[in-house]
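Engineer: sequence and computational prediction follow.
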Amino acid sequence: MKERRQTFEQNLRKTGLELEIEDKMNSEDGRTYFVKIHAPWEVLVTYAEVLGIKMPIKLSDIPRPKNSPLSYMLGPVKLPLSVKYPKPEYFTAQFSRHRQELFLIEDEATFFPSSTRNRIVYYILSRCPFGEEEGKKKIGIERLLNTNTYLSAYPLHDGQYWRPSKTSRINERYVLCKNWARFSYFYKEQPFDLIRNYYGEKIGIYFVFLGYYTEMLLFAALVGLACFIYGLLSMESNQTSTEICDPNIGGKMIMCPLCDEVCDYWRLNTTCLHSKFSHLFDNESTVFFAIFMGIWVTLFLEFWKQRQARLEYEWDLVDFEEEQQQLQLRPEFEAMCKHKKMNPVTQEMEPHMPLCHRIPWYFVSGTTVTFGMALLLSSMVSIIVYRLSVFAIFASFMESEATLQSVKRFFTPQLATSLSGSCLNCIVILILNFFYEKISAWITKMEIPRTHQEYESSLTLKMFLFQFVNYYSSCFYVAFFKGKFVGYPGRYTYMFNLWRNEECGPPGCLIELTTQLTIIMIGKQIFGNIHEACQPLIFNWWRRRRTRTHSEKLYSRWEQDHDLQVYGHRGLFYEYLETVMQFGFVTLFVASFPLAPLFALMNNIMGIRVDAWKLTTQYRRPVAAKAHSIGVWQDILYGMAILSVATNAFIVSFTSDIIPRLVYFYAYSKNSTEPLSGYINNSLSVFLIADFPNHTAPMEKKDFVTCRYRDYRYPPDHEGKYGHNMQFWHVLAAKMTFIIVMEHIVFLFKFLLAWMIPDVPKDVSEKIKREKLMTVKIIHDFELNKLKENLDVEYGNIMKNVSVNNKSLKAKTSV
C-alpha cells in the first residue's frame, strides 16, 4: 500500500498539483496522515479547458426578471440580493487558456468557484495512475479507497460554519448556514446560486426541485384544506349519518354478526360517530378534489420542465453533456473482467464481460429480487391475516349492550382493527425498508454494472420497486380489495378457508383507507426527519468526543472535516427516493385524504432546513458534480402521475360511497324534498336468520327474525333469493361509467396542458439565442482585435528591419 501511495502521489505532482503531507504526530489521534492537495492556477486553467467549463466573458445586458406587485407583498420571504444573487449575470464561453485575456479575471484566487475547483481536483484524482498490472494502468482514487490504501478523500469546507472568515474572502459555508440552514428561516426562499457555487449543480438542482415541489404543494394543500373544511361544516347536516344516528332508524336496524359464532348482532346506530368521521373525507368535494389533483400533477410536471429549462440557462447547462466520470468504468467491473474488447468510441481496448458470463449473475439478481418482492407481499398477507384474526376479537369484545353504549360509540371493530393494523404495518414497513436498502445495493453489485451510470440506474429501479410495494401495498389492499369479496350471510368467503374476509362498515371503507394512509405517511415522515437529524448529530458527537481535552488550534480544519459524516455517492439518491415516495402518497390515494398535501407541505418546509443543516454542519463537503435535470426520477414521476389518475378514479368509484348515493339520488329516491332520505335502508339488504348455517350463526340465540348487511341483494321472500338485484347492476354500471369519464376528462386536460405549455419558455429561448449571438460576437471581436495586434506587431517588426537595413545601406554607401 505504501508503494501505491508513493506512486500515486508522485504522479499527482507530475500533473502540477501541489501536495503537503501532515505527519501523523501532528494529528489529533496521533495515527492519521493527512495529504493536503492544492491546485495552482496553471492546473486550474488547463483542466477547465479540458472539462469545457464555461466562465464569464462580459456582463450580461439581459436584465433579471422584474419584481411583480405580488413580490412586494412577499418581502419577508425574500433573501437579501447579495445572498440570493452573489454574483452578477454574465455572458459565458468555454474556457480556453490561450484566450485568458477574453475572460473577466479580476482575482485568480476567486475566479473559479470553489465547487469548480474541487471538481477539477477530483477529476485529476479519478484518472491518476498508481500502478500497472498485465500491461494495463491502474487508475483512480476510488480503487485506492476500495482497497483501504487511503481512508477517505474529500474537499474541505470553506471554514467554520458558526463564524465568518477572518480574511477578506467570503466564507460561503457561513453565509449558507446563516441564510439557509437555520430552522427559524423556514419561511425564507433558498439561495440557489450560492448552493450551486458551493456544492455544485447536481446538489443545487435537487434543492431547486424540492423547493419548487413544496411551492406547488401549497396550492394543493389549500384546496385540500378547503375540501376538508367543507366536510367538517356539512358533517352534522349529512343525511346519511343522520339516519344512522337516529334511534328510530339506525337504532332499529339489527345488523348481521361481523364474525362467525362468537360475534353477536348489533345495531346500526352504534356506528354513528364512525359515519360522521367518514363524511369528512367521503363527500361531494371528493370527486372535485380527485379531478383537481389529476390536473395539478400535470401542471406540476409541465411547469417543472419550464423551471428546469430556465435553470439550464441560468447555470450554463444548455449544452451540457454527461460528465465522463459517470461513464467511467467501475473498479469492481474491471477487477471481475478477464476479457478485453475494442471500444468503438475511444478506439482503445478496455475490459469486457461477455453475456454468457453475465447471465448467472443476472439470474441470481433476478431470483433475489423476486424473492424480495414475494417476501414483501407475504408481509402484507401477514398483516391481512392479523387484521382478520383480531377483528373477531374486537367484535366479540364490543358485543354486549353495555359496550355498545360506551366503547363502540367511539371505536367500531373495523376502526379498531384498522388502527392497530396500520400501526403494525408502519413498523413492519420501516424495518423491511432498512433491510431492503442493503439488499438492493448488494444485488446491484452482484450484477457488476459497467459504469457508475448503469449502477445508479439499476439501483434506482430496484429501490423504487421495493419501496413502492413496501409502502403502498397495504393501501392498495384497503382501497381495492377489502370489502369487495365478502359474500353474504350464509355464504361468506374465507381466506385460506380459515378467516372470514373483512367487510366494510355501513359508511364504506374510505375512512379506513384514510386511517391507513395517515398513519403510514405521517409515521414515515416523523421517523425520517428524526433519523436524518439525530443520526449525524450522534455519530459526530461520538467521533469528536476525544477533542474535548484539546484546543481548537490543535484540532485542525481538515481533522474537523474528517470527523464529520460522509455524504457518499448515494446521498442524493436517498433524498430523491424519499421525495418521490411522498409524491406517491400525495397523488395515488389523495382522493381518500385531502389533507395529504398539507402534511407533505409541512414536512418539506422542515425537511429543506434539515437537509441544509445536515449538509452545512454535519457532513463532509461532497465532491461537486454537474447535472442538468433530476434524471430518471422525472420518468418515475410521470409514471406515477398517470397511475394516480386511475387509482383516484377507482377510489371514488369503489372505495367511496359517493356513486351509490348519486344512483339513489337520481334513480331510486322517492322524496323530492330530501332526495337522500331512506338511502341507508335502501343500501342494506335483508337476511333471514333461520338461513344461517350452524357454524356461522351466533352461539347465543336472539328473538330477531332478520338482520341487515351491506349489499344490493333480493330479500329472502323474493324468487331470486339473495341474488344481486337490479340496483346492484345500476350502481356497478355507474361506477364503471364514472371511471371512464373521469379518466378521459383528466387525460384530455393533461394532454391539452402539455400541448399548451411549452417545455422551454419563450423568454428563456430568446435569452439563449441572445447569449449565443453575443458570445459569438465577443469571441469574433476578440480574435479580430488579436489578429490586428499581431499584424501591427509584425508590421512594426518589418518596419524596424527595413529601417535597420536602410541604415546599414547608407553606412556602406558612405564608406
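Structural biologist: Received it, and whenever you're ready, just let me know what you need.

Engineer: for the rest of this, base every contact and every neighbour count on C-alpha atoms.
Structural biologist: Will do.

Engineer: can you pull the contacts of residue 372?
Structural biologist: By CA atoms under 8 Å, 6 or more residues apart in numbering, the residues touching residue 372 are 436, 466.

Engineer: and what about residue 685, helix, strand or coil?
Structural biologist: strand (DSSP: H, G, I helix; E, B strand; the rest coil).

Engineer: quick one: it and residue 713 touch, right?
Structural biologist: Yes. Residue 685 lies in contact with residue 713 (CA atoms under 8 Å); the separation is 5.8 Å.

Engineer: which strand or helix spans residue 262?
Structural biologist: Using DSSP states H and E, residue 262 is not contained in any helix or strand.

Engineer: show me the helices in the stretch 151-300 of the chain, by range?
Structural biologist: 172-179, 192-199, 201-233, 239-245, 272-281, 284-314 (DSSP state H, counting those that start in this stretch).

Engineer: export those to JSON lines and tack on mean neighbour count?
Structural biologist: Formatted as JSON lines, the helices of the stretch 151-300 of the chain follow (neighbours: other CA atoms under 10 Å):
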{"stretch": "helix 172-179", "mean neighbour count": "21"}
{"stretch": "helix 192-199", "mean neighbour count": "23"}
{"stretch": "helix 201-233", "mean neighbour count": "19"}
{"stretch": "helix 239-245", "mean neighbour count": "22"}
{"stretch": "helix 272-281", "mean neighbour count": "23"}
{"stretch": "helix 284-314", "mean neighbour count": "20"}
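
Engineer: save the ones you listed as a markdown table, and put in distance to residue 330 too.
Structural biologist: Shown next, in a markdown table, are those (distance: least, CA to CA, whole Å):
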| stretch | distance to residue 330 |
| --- | --- |
| helix 172-179 | 32 |
| helix 192-199 | 24 |
| helix 201-233 | 20 |
| helix 239-245 | 63 |
| helix 272-281 | 51 |
| helix 284-314 | 29 |
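
Engineer: can you tell which of these is closest to residue 672?
Structural biologist: With CA to CA as the measure, helix 239-245 is the member of the helices of the stretch 151-300 of the chain nearest residue 672 (13.8 Å).

Engineer: helices or strands up against the closest one?
Structural biologist: helix 272-281, helix 679-683 (3 or more CA pairs under 8 Å, 6 or more residues apart in numbering; DSSP states H and E).

Engineer: put this beside the first:
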Amino acid sequence: MSRSGQMEHETLIEMSATTDGEDANGPFFETNSNVDSDNPGISEIDKHHQSKDSVFFRDGLRRIDFVLSYTDDPNKETDKKKAERRKEFESNLIKTGLELETEDKKESESGKIYFIKIHAPWDVLSTYAEVLGIKVPIKENDIDPPRENPLDCLLKPFKLPNHVMYPEPDYFTAAFSKQKQELFLINDQDTFFSPATRNRIVYYILSRCPYGTEEGKKKFGIKRLQNNGTYTSAYPLHDCQYWKKAKEELCHNERFTLYTQWAKFARFYKEQPLDLIRKYYGEKIGIYFAWLGYYTEMLFYAAVVGFFCFLYGWITMDDNLSSKEICSPDIGGQIIMCPLCDKTCEFWKLNTTCEPSRYSHMFDNVATLFFAIFMGIWVTLFLEFWKRRQARLEYEWDLVDFEEEQQQLQLRPEYEVKCTQKRKNPVTQEIEMVMRRSAVNFFGKLFLCWMSIVFWISLIIASMIAVIVYRLAVYAAFASIMENNDALRPVSSLLTPQLATSVTASCLNFIIIMILNFLYERVAIWITDMEIPRTHLEYENRLTMKMFLFQFVNYYSSCFYVAFFKGKFVGYPAEYTYMFNVWRNEECDPAGCLIELTTQLTIVMAGKQIWGNIQEAIVPYVLNWWGSRKARNNPEDLYSRWEQDYDLQTFGPLGLFYEYLEMVIQFGFITLFVASFPLAPLLALLNNILEIRVDSWKLTTQFRRPIASKAHSIGVWQEILNGMAVLSVVTNAFIVAFTSDMIPRLVYFYAYTENMDSRMSGYINSSLSFFDVVDFSNNSMPIENEMNITTCRYRDYRYPPDHGRKYLHTMQYWHILAAKMAFIIIMEHVVFLVKFFVAWLIPDVPSEVKARIKREKYLTQKILHEYELCKWQEKLREKSNCAEAARQVFASKGKVQLSAAM
C-alpha cells in the first residue's frame, strides 16, 4: 500500500473520531439503529428463526466478515480495564463504518464467551478497496484461449470439473476507484468482493483501529488487544461445514467443494483447484500450494530416474567383483584386518563385512555419477520452469505490480506504534513517521541478536560433537561385544559395528535435532520481534534467514560429518588420530562410508517427514476433538458457526512459513546428498503426495479460516533454493570423489590393473595396506592375540613395513588424490555450464503472458481514457446547455425591456 493510502486510512479514523458518531451516520458511515446502552454500537436485534450454521447477521442479509471473542468477569479490576478498551475500540470500529452485532455469553455453548460479529457494508469495502489498490473486473477477457493439447484426453482422469478449476470467468482487471464505479462489472454489491477480500479489508481496519492513548502515544490494533487478553481471538468464518452444504442460498459452499474435490486423500491423483484455493484462502496460500504441487510434479521425473539408478545397482549387486572378493573365503577370508578399537578389540577377517559390502554397491556404482549430474541439471530446470509458472500466476491473479506498490510499503502496526519522528520519504516526497533508533540501542540489539544466533549455532555444533563422541565410544563397545559374543556372530554379518553405531547415532542425532528445533523456534521469533522490522515482508525475510540458517546447520551437520570428515582423519595403526586425545577417530567400512551416509540420510529425512505429518495432522485433530467434545454428543444439534470455528486451531501468520521451511529442508536432502541415495527423490515424492492432502485437509477441516493476504511469489525462499542448487553441485561432486569408492576403482581400472581379462580383479588387495603388529603403540595393541597375528591390513595406500619409505603414502594415493581433484573441477564446470545455459535459454516470463499483460494495460488505459473523455464531454454539454439557457433568458429579458420602452 502506498503512503498516501495509509494517510487516507488515518484521516478516516481521525475524522470519524472527532465527530463523536454524529457525522458518521451520513452517506458513508452507517451504524446499527438498535444500540445497547452498555455497549454502544452493538446491535441487539431480536433473533429470527435462523440456522445455527448461518454465516449472516440475525437479519439473514448482512454477511459476517469477521468475529471477535472475549470473556469477562466484572468483579476483577483487570477485566474492568479490558472492558473500557473494548468499549472504545468497538466505538471506533463503528465510527469507521463497520457494523457490529453481539452474541451474549448466555447464548454460547460454554456460557462464558461473548462473540462480536462484524459486517463491512459496501461504502467501507469500496473505500478501503481503493486504499489497498485491490484489482477488480473491468472487462471480460477477449483473448482467444490456447489451443487444446491433443494429449488432454489422456490426462482426463487427472482433471477436475471446470466449475471447480475455474470458479470465475477470466476478466481484465484494474485498481478499484470509488468515483468510477460504473467502469467495473458490478452486478451485485453484496457479492462483488469475495469473502477473502472482505475479511482482508476488515482485518486491515482492525489492525489499525485505535483504542486509547498512553503517555501521549496512540494504542491501536487487534493484535495488541489479543496479546493483553482484551480479546481472546479474532478470525473470519468458514462459509459452511466441510462435510455438507449450507442451507442458505446466498452461501457459496466453497469449503465443501474444497473438501470433496481437493482435501480428500482419495483425490491424491487429481490436479489442484488453484483458482478456488486462491479465491477462498487468498493469494499467499494459493501460491504455496501452486509451488508445492509443481515441486511434487517435477519430483516425479527425478524419482523415476533415481529409481532406475537404484534398480541398476540392485541388479548388478551380485556381479560386483569387489564385493565378491570381500565375500570370498579364499580372498576376504584370508585377509586379517587390524583391530577396530584400541586394546579390547581383536583382529578380524575381511569377509565378515560381506553383506554391507554387497549392499553398498546398490548406492555406489556408475549410475551414481550419472544421477548426480542429472540432479544438477534437474534442479536448474525445476527453478527455471517454476519462474515461468509463477509469472503466469502473477498475471492470472493480478499480482504483477503488487510487491512494489503495496507489500514493501505496508507498515507493521508494531512498527507504527514506535514511530515518534517525522521524515520526508525520498520516493513519495511525503512526510511520514519513522521510528527513532539511537546508536547505542540499535547496536546493542544487533549485538544481542547475532550473539544469540551464534550461541545457538554453537550449541548445534556442540551437540554434533557430542554425537561424534558417542559414535567413537559406542563404536569400540559394539566392536568388542560383537567380536567376543558368540550369540551375536550370526547377526554380525548384517549388523556390523559400523552400521550399528551409525543407526543408533543417527536416531540420537534426530532426537537432538527435534529438541533444538523446538527451542530455537521460539528464540528466533523473540529475536525478530525485538528487531521491530518495518514491514511484514521484512519481518518474514529476517525470520526466514534466521530459521533457515539454524535448521541448515541442525539438519545437515551430521550428514556433512559422515560425508566429508568420517574416515578422512584416521591416521594409521602406528599413529592413530584421537579426538581430545581420548577417543580414536572412526574408520570407514572397507567398502566405503557411502552406505553410512545413506543410513544417516534415510533416518533423518524419513524421521523428519513422519514427525512432521504427525504434528500437522494428528495433533490438530486431537486438540479439536478435545475442544469440541461437548458437541459430539449430538452432532445434529450444531452450535453456532462462530463457535464451531472458535474451537478450531489457529493458522497464524507464520503458518505458511513452517510449511515452506519443511519443504526447503527436504529440498536440501534430495539435492545436497542425492549422490549417496538415489531413492531420496522417490521418498520425497511419496511424502509430498501425502503432504499436499494433509495440508489441504488440516486447512479445510482442522483450522480456522486464515486471514486472506497477498503474495506475488514464494519470496526469499526462491533465493534460498537458488543458493542450495549451486551448493548441491559442489557437495555431490565431493561425495562422488571423496565419500564413494568410484574414483579409486577407476584409477585402479585404468592405471594399476594387471589382469586384462578381469580388470577389477585384485582391487581389494590393492586398496589395503600392510602393518606389522610390532609397531603398535602400547595404547593400540590388542590385549589378546589368539591367532598369533604378525601382520594385519588396514584401508589406506601406504608402503609396507619392509619398504624403505615405511608407512608413507604410495604413488597410487597421490594419483587417486589428483584424479579426485580433477573430477571435482571437471564435474562442477560441466554442470555449471549446462545450468547457466539452460537458465539463459528459458525465459522467466512466457511470451504469451507478456502479450496478455500488454493487452490488459492497453485496454485499461483505453477504457480509462474513454471514460475521462466521456465525462469531459458531458461537462462541456452541461456548460453549453447552461450557456444556451442563459442566452435564452437574457434574450427574453431583452424583449420584455424593449417592449416596455416602446
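Structural biologist: Perfect, thanks for sending it. The structure displayed is predicted, hence computed values, not measured ones.

Engineer: where does the TM-score land?
Structural biologist: TM-score for the superposed chains, counting by TM-score structural alignment, normalised by the length of structure 1: 0.96, backed by 814 aligned residues with a CA RMSD of 2.2 Å.

Engineer: nearest to residue 456 of structure 1, out of the helices and strands packed on helix 239-245 of structure 1?
Structural biologist: helix 272-281 (39.7 Å).

Engineer: against structure 2, where does that closest one fall?
Structural biologist: Mapping helix 272-281 of structure 1 onto structure 2 (TM-score structural alignment) gives residues 354-363.

Engineer: coming back round to it: wait, which of the helices of the stretch 151-300 of structure 1 is closest to residue 725 of structure 1?
Structural biologist: helix 239-245 (21.7 Å).

Engineer: spatially central residue in structure 1, please.
Structural biologist: The geometric centre of structure 1, computed from its C-alpha atoms, lies nearest to residue 579 (CA atoms, centre = their mean), at 2.2 Å.

Engineer: any idea what that residue aligns with in structure 2?
Structural biologist: Per TM-score structural alignment, residue 579 of structure 1 is aligned with residue 663.

Engineer: check the mean deviation of stretch 771-783 of structure 1 from structure 2.
Structural biologist: Its matched residues in structure 2 lie on average 2.0 Å from stretch 771-783 of structure 1 after superposition (mean CA distance after the TM-score superposition for structure 1).

Engineer: not counting sequence-adjacent ones, nearest residue to residue 151 of structure 1?
Structural biologist: residue 145 (6.2 Å; CA to CA, 6 or more residues apart in numbering).

Engineer: surely that neighbour is in contact with residue 152?
Structural biologist: Yes. Counting by CA under 8 Å, residue 152 is a contact partner of residue 145 of structure 1 at 6.4 Å.

Engineer: in which helix or strand does the match of residue 579 of structure 1 reside?
Structural biologist: Counting by DSSP H and E, residue 663 of structure 2 is found in helix 655-672.

Engineer: if we can go back for a sec, ok, which of the helices of the stretch 151-300 of structure 1 comes nearest residue 362 of structure 1?
Structural biologist: helix 201-233 (30.4 Å).

Engineer: so the closest one corresponds to what in structure 2?
Structural biologist: Using TM-score structural alignment, helix 201-233 of structure 1 pairs with 283-315 in structure 2.

Engineer: for the matching stretch, give me the average deviation versus structure 1.
Structural biologist: Stretch 283-315 of structure 2 sits 0.7 Å off on average (mean CA distance after the TM-score superposition for structure 1).

Engineer: from the chain's centroid, how far away is that stretch?
Structural biologist: 17 Å (CA atoms, centre = their mean, to the nearest Å).

Engineer: over to stretch 224-242 of structure 2?
Structural biologist: Relative to the centre of its chain, stretch 224-242 of structure 2 is centred 24 Å away, using CA atoms, centre = their mean.

Engineer: in structure 1, what range does it match?
Structural biologist: Mapped onto structure 1 using TM-score structural alignment, stretch 224-242 of structure 2 spans residues 143-161.

Engineer: do stretch 181-195 of structure 2 as well
Structural biologist: Using TM-score structural alignment, stretch 181-195 of structure 2 pairs with 100-114 in structure 1.

Engineer: now that stretch: buried residues?
Structural biologist: Within stretch 100-114 of structure 1, the residues scored as buried using 16 or more other CA atoms under 10 Å are 102, 103, 111, 112, 113, 114.

Engineer: could you do stretch 614-626 of structure 2 as well?
Structural biologist: For stretch 614-626 of structure 2, by 16+ other CA under 10 Å, it's 616, 617, 620, 621, 624, 625.

Engineer: if we can go back for a sec, burial of the residue nearest to residue 151 of structure 1, as a residue count?
Structural biologist: By other CA atoms under 10 Å, the residues close to residue 145 of structure 1 number 13.

Engineer: now the one 3 residues further on
Structural biologist: Other residues near residue 148 of structure 1 number 11, with proximity taken as other CA under 10 Å.

Engineer: repeat that for residue 148 of structure 2.
Structural biologist: Residue 148 of structure 2 has 8 nearby residues by other CA under 10 Å.

Engineer: counterpart of residue 488 of structure 1 in structure 2?
Structural biologist: Per TM-score structural alignment, residue 488 of structure 1 is aligned with residue 572.

Engineer: go on, residue 261 of structure 1?
Structural biologist: Using TM-score structural alignment, residue 261 of structure 1 pairs with residue 343 in structure 2.

Engineer: and what of residue 437 of structure 1?
Structural biologist: Match for residue 437 of structure 1 (TM-score structural alignment): residue 521.

Engineer: kindly report the same for residue 604 of structure 1.
Structural biologist: Per TM-score structural alignment, residue 604 of structure 1 is aligned with residue 688.

Engineer: so that match sits right up against residue 296, yeah?
Structural biologist: Yes. Taking contacts as CA under 8 Å, residue 688 of structure 2 lies within contact range of residue 296: 6.1 Å.

Engineer: how far off centre is the one helix or strand the residue nearest to residue 151 of structure 1 maps to?
Structural biologist: Using DSSP H and E, residue 145 of structure 1 maps to helix 141-146. From the chain centre to the centre of helix 141-146 of structure 1 is a distance of 30 Å (CA atoms, centre = their mean).
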